[in-house]
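Engineer: sequence unknown, structure follows:
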């Protein structure tokens, strides 16, 4: 039985999520992403255990303990915020499970659909990609259409990417057949990555939520839908990774076309072999995708983007795809004006801006005290700030969160799933960014 994630340990000894198992309790929680650090574990009926300094082996042994089936795990996100997620162990999920992605209905002045996608997973065993994330999202969109939604929010915050193929097919759900992106190798000419399926599954108002840790495949989708004026991109500037790498063995006897990265046993080298461009000719590399509607976001407090890497490849533009025809422009000036009003009226964003300023001032310090008391005080101050950021209040609710009717019966039959579901619905109801996205969709419907 598993919670549904694998762990990784970095050079500093921090234990974080390496990847999520699609359809697992961790994946379905909607609150866990690759790179999240585990800082505490609390078994049901017990006190929390601080594991912020534990090794990967110690944490793995704790999580695999057979005498416990439910735990509340505290994760620290890449932006420093903390989230407590209660998970129950379940049998490893079948790859053909139809319920890897979960959708919700935000009920207020109008019904708006909400789908969070933690990663772009792929169906490795099936060429048709029938069990990939794009197909799973499409199924949820169809369920939401039965709920008479008048807008849709696709949440790609903290989604670090994954399969480019799935990203192309996901964008194709919302765009008629045509070019989605361009890819360039060492040859002078770029080639198009196309949506070959005519028609769309959903053609109503659409908002994509992103932040500074939306990367790679997430940026491909956001950039494509922005170029086509198909979706309103809301949040903060994305990570800025639009290159493709491959790990090669330092072995002159390998046959490249038959080579598999997982078979490497000796020394290896990681090479950048390709770069992805938007259909407009721009690239998210180095500079990221800049949202149509910018919102204050805690991820802006950290220098943890592609451009901060010592050997990051700078951005450059190429010619736009000649077959790319954008839709009618969205009323961005009006929408940003309204968004600014929402930001000023919400104490959450005021506190986020304060948090960003405080973190940036701390990063500028050149002198560091080596006294133990000063170090402990500084660590406690950081923890207090992070805790405040995790628990900031938001504006009065403008919607309630419900499951789609297809999901209710399954949730009620599974206590673990019911716990995860209620926790996520509570967080979703308080999410200031979803709150703004919902209000903007109402305006787009007028």
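Structural biologist: Okay, I see it. Just so you know, these numbers come straight off a predicted model, no measurement behind them.

Engineer: C-alpha only now, for contacts and for neighbours.
Structural biologist: Fine.

Engineer: shouldn't residue 113 be within a strand?
Structural biologist: Yes: assignment of residue 113 by DSSP: H, G, I helix; E, B strand; the rest coil places it within a strand.

Engineer: isn't it right up against residue 146?
Structural biologist: No: assessed by CA atoms under 8 Å, residue 113 is found out of contact with residue 146, at 10.6 Å.

Engineer: more crowded one of the two?
Structural biologist: Neighbours were counted for residue 113 and for residue 146 using other CA atoms under 10 Å; residue 113 has more, 29 against 11.

Engineer: what ranges do the helices span in this structure?
Structural biologist: 25-29, 56-63, 133-145, 164-172, 217-227, 332-345, 347-363, 372-390, 405-412, 415-430, 432-444 (DSSP state H).

Engineer: winner for burial among those helices?
Structural biologist: Greatest average neighbour count among the helices of the chain goes to helix 217-227 (a mean of 27), per mean count of other CA atoms under 10 Å.

Engineer: tell me the contacts of residue 52?
Structural biologist: Going by CA atoms under 8 Å, 6 or more residues apart in numbering, residue 52 touches 14-15, 38-40.

Engineer: between these, which sits nearest residue 103?
Structural biologist: Using CA to CA, residue 38 is the member of the contacts of residue 52 that sits closest to residue 103, with 26.1 Å.

Engineer: ok, that closest one touching residue 73?
Structural biologist: Yes: under the criterion of CA under 8 Å, residue 38 makes contact with residue 73 at 7.1 Å.

Engineer: so for the two, which sits in the more crowded spot?
Structural biologist: Legend: neighbour count by other CA under 10 Å for residue 38 and residue 73, higher for residue 38 (25 against 19).

Engineer: where's the more buried one relative to residue 409, distance?
Structural biologist: In this structure, residue 38 and residue 409 are 32 Å apart, going by CA to CA, to the nearest Å.

Engineer: next up, the contacts around the spatially most central residue of the chain.
Structural biologist: Closest residue to the average C-alpha location of the chain: residue 159 at 2.1 Å, with CA atoms, centre = their mean. Residue 159 is in contact with 33-34, 117-120, 213-215, 218, counting by CA under 8 Å, 6+ apart.

Engineer: same thing with residue 434?
Structural biologist: With contacts defined as CA under 8 Å, 6+ apart, residue 434 is in contact with 153, 209, 428.

Engineer: what about residue 266, how many neighbours?
Structural biologist: 8.

Engineer: this is the comparison structure:
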């Protein structure tokens, strides 16, 4: 059963109540009307609120709640699709008949499934069934087949869990443990399914998702934010985040446990809190006399999340039960904690040449005490200077998986490699084109540069990759990028504030992120939908066709051409693209790279094959063993092979690591990650060849 469980838990943080200026409860209809009005007034390409728009709202809402078609039946979907043509009238007239019917059917089907699964899972399943589970059947669930589907789906999930309960090195079924495994797996699946069904019946959550569908139907990147989501959105643009240092979630028995303790935080420094500890209670504020007693299940998780959202203080007490059954109370203080996942990182690749490597996870920005921005561009400059001091001959900038962030930081960072000139152009909803320039003359790095991109490189990443490609300052390596070339602005939905400055908005109305501009490269083209195409393909496998990109959105914006000619001066030094493409093709066909790509293509072929799965444990086990062999074969390729280059820290950072054990631990983990990154070392091989060509 392919339930979107983690996605569901994430969206359980519900929106605040909607209030009018008079403090009275506002209707969903008024919220929808104001949301649509605000987007239409600002959107770069506002669309008509017509039948096609209503159909788009329906499609998004179904994808949020039931993308695998596990809940609603064919007749439900047909009925709702027909009603969706009336959504424009619902918006105009201030009624929500479509949404009310959607909510009614979701609640009805969820309750029916809940009753069925509780009854079905009350007894052991048949481990020698002759039935099969066909994922394609999910497109055909009807009143007469939904019980058959759910019986097969639940059985499939239980068999999956039973196989997973075996030791990793087990070659045979542990027959003496099967009764115990089945019971444990059945309980786990029952809890998971119950949590899922409970979560999608949450009325406030459904309203939030409806508002999100209303916004996204203008384009995929216009979005509705609840107050807490807006706060999280802006926190993601910064690496300076204050945290208590704990993460929590549900275990297999539906109890709330600590799922992570962040190194360097007060929770970590206490040396008393560990992953797996059961959370019994939280006291918000050390002077507070009352405890929030923690309940099990989704309802308890939701209550705890909401309590943390509302708490603005800096101190809490947490009461836990550890693995020994001892109850412990720990006082925690919120503080700024270094999070390695959010920060720029660098390393030296030492071999026949000395190559610098910089990984940028996103285009973050911070503000210093005097409110000057000190974001990733500033950090990038520092990294390059440290690497240059150690005498690097070439540099690899890794933007893989970088989904974007601050447009200002992207422009500033591009200026590190570009002497002076335009970086990109934007076009607003009036057709006005504005050219954004790097105003600082000079550059910090002008040597051989490779930029790594993949399908996760989006927005600001694509700006940087494109400008370096157009200025012929770098060779772009990887697979085509995501293809997002639009910019967004966040606005409050408080109708009293409107566009009047200086008034503090009521956050309970929520916020909207509106696509207000289309971005263009200095060559006049846009990355929108098409993405940045690499000069040299690295990492291209059969999996690439399954990766989600901007082009997969049905309502992705297609930007109009711009007539404005942008003047810029590309580098006069030709890049050896053709020679390095030939080298890359040869390199890919040899050694570990050949094995790597062939294995990935085999896994992809098996993954993409749609076939029914036998629901007897023996067949399930045999199939899982075949898949495990493939996975083991793949993992063996990336278990720190003997590369011609070794990973090292730069000299300055090494002195820091010698004095800071936490940062040293992070760098050691980073080194292990790099040593298992076959595509990175493929790029290192290309850079090595480039440098050898220069040195001849």
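Structural biologist: Looks like it arrived, so ask away. Being a predicted model, the structure only gives us computed values, none of them experimental.

Engineer: off-centre distance for the longest strand along the first structure?
Structural biologist: Longest strand of the first structure, by residue count under DSSP state E: strand 268-278. How far strand 268-278 of the first structure lies from its chain's middle: 21 Å, per CA atoms, centre = their mean, to the nearest Å.

Engineer: so what secondary structure elements neighbour it?
Structural biologist: strand 178-184, helix 217-227, strand 243-249 (3 or more CA pairs under 8 Å, 6 or more residues apart in numbering; DSSP states H and E).

Engineer: can you tell which of those is closest to residue 205 of the first structure?
Structural biologist: Among those, the nearest to residue 205 of the first structure by CA to CA is helix 217-227 (11.8 Å).

Engineer: superposed on the second structure, where does the closest one end up, distance-wise?
Structural biologist: Superposed on the second structure, helix 217-227 of the first structure shows a mean distance to its aligned partners of 0.7 Å (mean CA distance after the TM-score superposition for the first structure).

Engineer: residue range for that helix in the second structure?
Structural biologist: Aligning helix 217-227 of the first structure against the second structure (TM-score structural alignment) gives residues 460-470.

Engineer: what sits up against that stretch?
Structural biologist: With CA under 8 Å, 6+ apart as the test, stretch 460-470 of the second structure has contacts from 362-363, 399, 402-407, 410-411, 413-414, 417-418, 423-424, 451, 453, 474-476, 481, 483-485, 521-523, 527, 531-532, 570.

Engineer: ok, back up a step: so which of the contacts of residue 159 of the first structure is the most crowded?
Structural biologist: Counting neighbours by other CA under 10 Å, residue 218 leads the contacts of residue 159 of the first structure with 32 neighbours.

Engineer: re earlier: distance to residue 84 of the first structure for the helices of the first structure - can I get that in a markdown table?
Structural biologist: Formatted as a markdown table, those follow (distance: least, CA to CA, whole Å):
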| stretch | distance to residue 84 of the first structure |
| --- | --- |
| helix 25-29 | 11 |
| helix 56-63 | 15 |
| helix 133-145 | 25 |
| helix 164-172 | 29 |
| helix 217-227 | 25 |
| helix 332-345 | 26 |
| helix 347-363 | 19 |
| helix 372-390 | 10 |
| helix 405-412 | 20 |
| helix 415-430 | 9 |
| helix 432-444 | 18 |
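
Engineer: if we can go back for a sec, and the helices and strands packed on strand 268-278 of the first structure as a markdown table, adding distance to residue 436 of the first structure?
Structural biologist: Shown next, in a markdown table, are those (distance: least, CA to CA, whole Å):
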| stretch | distance to residue 436 of the first structure |
| --- | --- |
| strand 178-184 | 27 |
| helix 217-227 | 18 |
| strand 243-249 | 31 |
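
Engineer: which one of the ones you listed lies nearest to residue 298 of the first structure?
Structural biologist: helix 217-227 (18.6 Å).

Engineer: how far does that closest one sit from its chain's centre?
Structural biologist: Between the centre of helix 217-227 of the first structure and the centre of its chain there are 13 Å (CA atoms, centre = their mean).

Engineer: now swap in stretch 152-168 of the second structure and tell me
Structural biologist: With CA atoms, centre = their mean, you get 27 Å for stretch 152-168 of the second structure.

Engineer: of all the residues in it, which ones are buried?
Structural biologist: By neighbour count with 16 or more other CA atoms under 10 Å, stretch 152-168 of the second structure contains the buried residues 152-163, 165-166.

Engineer: let's see which of the residues you listed end up in helices.
Structural biologist: Mapping those onto helices (DSSP H) picks out 152-163.

Engineer: can you tell me which of these is nearest residue 93 of the second structure?
Structural biologist: When these are compared for distance to residue 93 of the second structure (CA to CA), residue 153 comes out closest, at 41.6 Å.

Engineer: ok, now how distant is the closest one from residue 88 of the second structure?
Structural biologist: Distance of residue 153 of the second structure to residue 88 of the second structure, given as CA to CA: 37 Å.

Engineer: surely residue 503 of the second structure and residue 495 touch.
Structural biologist: No: assessed by CA under 8 Å, residue 503 of the second structure is found out of contact with residue 495, at 11.4 Å.

Engineer: higher neighbour count, those two?
Structural biologist: Ranked by neighbour count (other CA under 10 Å), residue 503 of the second structure and residue 495 place residue 495 first, with 16 against 10.

Engineer: noted, bye for now.
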